[in-house]
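> Sequence and predicted structure below; questions after.
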Amino acid sequence: MGELTFFLGLQVKQKKDGIFISQDKYVAVNLKKFRFTEVKTTSTPMETQKPLLKDEDGEEVDVHMYRSMIGSLMYLISSRPDIMFAVCACDWYLKGQPKLGLWYPKDYPFDLVAYTDSDYAGASLDRKSTTGSCQFLGCRLISWQCKKQTVVANSTTEAEYVAASSCYG
């Protein structure tokens, strides 16, 4: 069958010292599909200093296009750790950073390491915290998550404990 180079939207480049997995072709198809080829680019997935607020005066969104776009972004994060914590990341970031991916170097140790963090009461509407975590096997990213906590934490310590237990689970 030959060397694996493309599988389920993932581009695989096998080299002597490791494997690189990316989705730049998948990004290009989705930028065109959602008409984002002419938008202004950005270097980070999300504005870091502006809180997300409900837009009371905003236009109605085409729910079918929105669901399709979110589904495409969810699939895309399988090889894009730069947007793993930004589910709200939009295609103007992807347009500016289409060739990023995961590098899995050969001959590295396989120690399981996990990192986690939370933002205490970061959601302005309900004051819930957001948990983010990632797990590495050696230097290889194997899992990540980002989600709003189900409880309202009473302190930063409690928010961090909730994040740690979620990461451990």
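Noted; the coordinates are in hand. Numbers count the residues shown, from 1 in each chain.
> Please make it C-alpha for all contacts and neighbour counts, starting now.
Will do.
> Just want the most central residue of the chain.
residue 84 (1.6 Å; C-alpha atoms, centre = their mean).
> helix/strand/coil for residue 167?
Classification of residue 167 using DSSP: H, G, I helix; E, B strand; the rest coil returns helix.
> and the gap between it and residue 149?
12 Å (C-alpha to C-alpha, to the nearest Å).
> go on, residue 143?
Distance from residue 143 to residue 149, counting by C-alpha to C-alpha: 18 Å.
> Counting neighbours around each, name which of these two comes out higher.
residue 149 (21 against 15; other C-alpha atoms under 10 Å).
> Quick check: which element contains residue 158?
helix 156-168 (DSSP states H and E).
> again but with residue 65, I slipped
Taking DSSP H and E as the definition, residue 65 sits inside helix 63-76.
> Not counting its own residues, what contacts that helix?
By C-alpha atoms under 8 Å, 6 or more residues apart in numbering, the surrounding residues in contact with helix 63-76 are 23, 26-27, 30, 34, 87.
> ok, now stretch 30-47?
With C-alpha under 8 Å, 6+ apart as the criterion, stretch 30-47 contacts 65, 69, 72, 82-83, 86, 88-97.
> which residues does residue 117 contact?
131-133, 160, 163-164.
> Kindly recompute the last result at 7 Å.
By C-alpha atoms under 7 Å, 6 or more residues apart in numbering, residue 117 lies in contact with 131-133, 160, 163.
> For the closest residue in space to residue 19 that isn't next to it in sequence, give me its contacts.
Excluding the flanking residues, the one nearest residue 19 by C-alpha to C-alpha, 6 or more residues apart in numbering is residue 104, at 5.1 Å. By C-alpha under 7 Å, 6+ apart, the residues touching residue 104 are 18-20, 140.
> adding another structure so you can compare the two:
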Amino acid sequence: MSQPEGYEDPHHTGHVCKLVKALYGLKQAPKAWFDKLKGFLLNIGFQVSTSDTSLLFSTAQDKLLLILVYVDDILVTGDDSQRVAYVIQQLNQQFSLKHLGEVHYFLGIEAQKLSSGILLNQTKYISDLLTKTNMLHCKASSTPYCSGQKLSLNDSSPFSLPSLYRSTVGSLQYLTMTRPDIAYVVHKPSQFLHAPTESHWTACNKVLRYLKGSKSLGVTFTSSPRMNLEAYADADWASSSDDRKSISGYCVFLGPNLITWSSKKQQVVARSCTEAEYRSMANATSDLVWIQSLFHELGLHIESPTVLWCDNSSAISIASNHVFHQRTKHIEIDIHFVRDKVQFKVVDVQFVPSESQLADVLTKPLSLVRFQALCSKLTLQLPPSSV
């Protein structure tokens, strides 16, 4: 620590200033603010969700009201517009609010109302990212993949601007919240943040060029009479050339709408393709159980059991076969977890042909035709003004 410029004491150079009041707030300030807000909402009849502590809800008078809090950004919604307006009025009496009306921009995510539902995208966020990386006027690409390229730890010379690489990959990771089509290709460069190379940066540039041509693409949500969950789980066995770990991918649909997805390297080395697929099924099942718990808490009925689609017959057989074999003892915990959910009819594991496996886009590079076909099935679309 050093004395601030203009306030140096030549006789006590080792002394520092004691702050009477922090200029930019304390680390505890967000927690104190949330505790105050939560206390007020609890007093007017809301409950804190045990599945997501930033979500508060009310089911009084058989009307569902939801409040989602991110520091000082708040979303309020429900199935009774009068109660929504009343809660906003109460909040405004207690706190100084800036009411922005219907949601159209929240934490970098744009919400656009369509005749069929809602489109979420991050067009402005992408434009800002392209400007930051000097790629705003680059040539657009039809796919985010570098053809024939497999990234590894020491595949080329070190990249000269590692801080630029890390900030770009971090920005791309936030972008995957509305873009499942780039989840896999962003996941790969993020493995090399500690030592990026020129080829890793080339892969990032390829993703940026793809985003240049698809800035307005986003995920859509439409109303549906059915409240059924289904998931697709897939894995790419031993795909990492550095440590031979596999890639897990899964996506979950509520009716026709894609609501969550994941592309992630497995933590341990799988000794077979079946094991890799089974670990991916376990990850998908865990997410399904969490979603079911959240919906049950909100009083929303979901058709059961939830169908989990997998394209590996051996992994499906293990889920329903109660005899342990010597070759599967090392994945016993995952086996018990999935089997329990199958036995209690929480999930129903079924076979899907590889050509119909939607989670492929989250685990491996694909041809242009298959990539575009899967993107359309993942309810990704452009806003009407961009079509």
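All right, it came through fine. Every value quoted in this text rests on a predicted model; they were computed, and no experiment measured them.
> counterpart of the helix holding residue 158 of structure 1 in structure 2, which residues?
Helix 156-168 of structure 1 corresponds to residues 273-285 in structure 2, going by TM-score structural alignment.
> most neighbours, which of the contacts of helix 63-76 of structure 1?
Within the contacts of helix 63-76 of structure 1, neighbour counts (other C-alpha under 10 Å) peak at residue 23, which reaches 23 neighbours.
> picking that back up, got the contacts of residue 104 of structure 1 as JSON lines, with neighbour count and distance to residue 1 of structure 1 columns?
Shown next, in JSON lines, are the contacts of residue 104 of structure 1 (neighbours: other C-alpha atoms under 10 Å; distance: C-alpha to C-alpha, whole Å):
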{"residue": "18", "neighbour count": "13", "distance to residue 1 of structure 1": "21"}
{"residue": "19", "neighbour count": "14", "distance to residue 1 of structure 1": "19"}
{"residue": "20", "neighbour count": "18", "distance to residue 1 of structure 1": "20"}
{"residue": "140", "neighbour count": "18", "distance to residue 1 of structure 1": "27"}
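> before we move on, back to that, drop anything exposed from the contacts of stretch 30-47 of structure 1.
Those of the contacts of stretch 30-47 of structure 1 that meet the buried threshold are 69, 83, 86, 89-95, 97, by 16 or more other C-alpha atoms under 10 Å.
> Would you convert the residues you listed into TSV that also reports secondary structure and distance to residue 76 of structure 1?
Output for these, formatted as TSV (DSSP: H, G, I helix; E, B strand; the rest coil; distance: C-alpha to C-alpha, whole Å):
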residue	secondary structure	distance to residue 76 of structure 1
69	helix	10
83	helix	9
86	coil	12
89	coil	11
90	coil	12
91	helix	11
92	helix	14
93	helix	13
94	helix	10
95	helix	13
97	coil	13
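> Which one of these is nearest to residue 127 of structure 1?
residue 86 (18.3 Å; C-alpha to C-alpha).
> can you give me the strands for structure 1?
6-7, 10-15, 18-22, 101-105, 112-119, 130-137, 140-148 (DSSP state E).
> Mean neighbour count, these: which tops it?
Mean neighbour count, computed with mean count of other C-alpha atoms under 10 Å, is highest for strand 130-137 among the strands of structure 1, reaching a mean of 20.
> so that strand corresponds to what in structure 2?
Counting by TM-score structural alignment, strand 130-137 of structure 1 corresponds to 247-254 in structure 2.
> what's the helix holding residue 65 of structure 1 aligned against in structure 2?
With TM-score structural alignment applied, helix 63-76 of structure 1 matches the range 162-175 in structure 2.
> From the chain's centre, how far out is the match of strand 130-137 of structure 1? Work that out for me.
11 Å (C-alpha atoms, centre = their mean, to the nearest Å).
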